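Trainee: Sequence first, predicted model second:
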Amino acid sequence: MTYGEARRIILKQGWKPNPEVTTNFRSTVVKAIFDRGYTEVSDCSGTGEAPCRYEFVNQNGDLLYVVTAGRNSLLRNWWIGKKAL
């Protein structure tokens, strides 16, 4: 599944881009993704499969982390964590 497909499902489920995400604007790849409207992007690796990490938050304050990899930004992994106090 591509990130775009996964993102549509995530947003339909009530998750929102995390407004407190720390975005690595030093990366030109991250900046390009952010400029396309994916404000939830946190960082991308410049090596290997070039994984990227995205963060969402729900109304309870839970965080959803999504990792993609490869040129087609395929969904690689995800997990839910609690927001730090």
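Mentor: Arrived safely.
Trainee: use CA for all of it now, contacts and neighbours both
Mentor: Fine.
Trainee: Have a look at this structure and report its longest helix.
Mentor: Ranked by residue count under DSSP state H, the longest helix found in the chain is helix 3-12.
Trainee: so after that helix, what's the next helix or strand?
Mentor: Where DSSP states H and E defines the elements, the next helix or strand beyond helix 3-12 is strand 16-17.
Trainee: Against that first model, consider the following:
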Amino acid sequence: MAESDKPILGFIEWCGTHPFATGLMAIVGILGTIFSIYAFQVDREENKQSTMQSERMEGSIDNFADESTVRETEIQESLGRIEKAAPKSILDRIPNITNVAYSDAKTRLIESGWIPDKKPWRLYLNANSTVQDIWEQGLEEVDDCLQTGNGACRFLYYNPEGVNLVVVAIDQGDGLVVQRYWIEEEE
């Protein structure tokens, strides 16, 4: 054994032969265990607080999205785009959007008083990738898309009277084009 190892070996032997030193080392070990348990409990409590905070944030985001829809309706009402009294039938208030680029059709519908039925992102976490891509492009009114055939996507709108409008657009390679639309009857 090297000469430099002898002081360390001597200290270990001294601790083993003196009960006071052995007891002191045991107390230090017990204190370390207690501190570890305490630190674990503090970490768990901080984790619970972080989880609660993230849940509150998610609720705030959902509330903000709901309030945004209400504000959008109020803005359209103040601009006179939404008629309070319905002098025309509902069908007369739907512009002809068949074979029109979806972006143009959306503008026409909004100008006619229809409101995109926007959904929060969390509803699309398990949706197919086409729906997620469409939503990420800002078309939050997307309801569903087929992943086969012509890739038809279903978009939802509503008006202040509670009437729901369904618009189906297909991908024609250079963008979505409205194929058909209809009033969805409530069940």
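Mentor: Cool, the structure landed. Because the structure is a prediction, the values reported are computed rather than measured.
Trainee: For the residue nearest the centre of structure 1, give its distance to residue 35 of structure 1.
Mentor: Nearest to the mean C-alpha position of structure 1, counting by CA atoms, centre = their mean, stands residue 54 at 1.3 Å. Shown here: residue 54 of structure 1 relative to residue 35 of structure 1, a distance of 14 Å by CA to CA, to the nearest Å.
Trainee: For burial, what's the neighbour tally of residue 62 of structure 2?
Mentor: Residues lying near residue 62 of structure 2 (other CA atoms under 10 Å) number 16.
Trainee: which residues of structure 1 fall in strands?
Mentor: 16-17, 41-44, 52-57, 62-69, 74-82 (DSSP state E).
Trainee: and for the fourth one, what span of structure 2 is it aligned with?
Mentor: The one in question is strand 62-69 of structure 1. Aligned by TM-score structural alignment, strand 62-69 of structure 1 falls on residues 163-170 of structure 2.
Trainee: again, but for the first one
Mentor: With the alignment judged by TM-score structural alignment, the segment of structure 2 matched to strand 16-17 of structure 1 spans residues 115-116.
Trainee: mean deviation of the matching stretch from structure 1?
Mentor: Here the mean offset of stretch 115-116 of structure 2 against structure 1 after fitting is 1.2 Å, by mean CA distance after the TM-score superposition for structure 1.
Trainee: Distance from the chain centre to that stretch, please.
Mentor: With CA atoms, centre = their mean, to the nearest Å as the basis, stretch 115-116 of structure 2 stands 19 Å off its chain's centre.
Trainee: and if you look at stretch 161-174 of structure 2?
Mentor: In this view, stretch 161-174 of structure 2 has its centroid 23 Å away from the chain centroid, taken as CA atoms, centre = their mean.
Trainee: What residues sit buried inside that stretch?
Mentor: 164, 165, 166, 167, 168, 169, 170, 171 (16 or more other CA atoms under 10 Å).
Trainee: check contacts around the closest residue to the first one other than its chain neighbours.
Mentor: It stands for residue 164 of structure 2. Residue nearest to residue 164 of structure 2 in three dimensions, not counting chain neighbours: residue 158, with 4.4 Å by CA to CA, 6 or more residues apart in numbering. When contacts are counted by CA atoms under 8 Å, 6 or more residues apart in numbering, residue 158 of structure 2 touches 114, 115, 116, 117, 164, 165.
Trainee: Could you verify my assumption that the second one touches residue 159?
Mentor: Yes - the pair residue 115 of structure 2 and residue 159 qualifies as a contact (CA atoms under 8 Å) at a distance of 5.9 Å.
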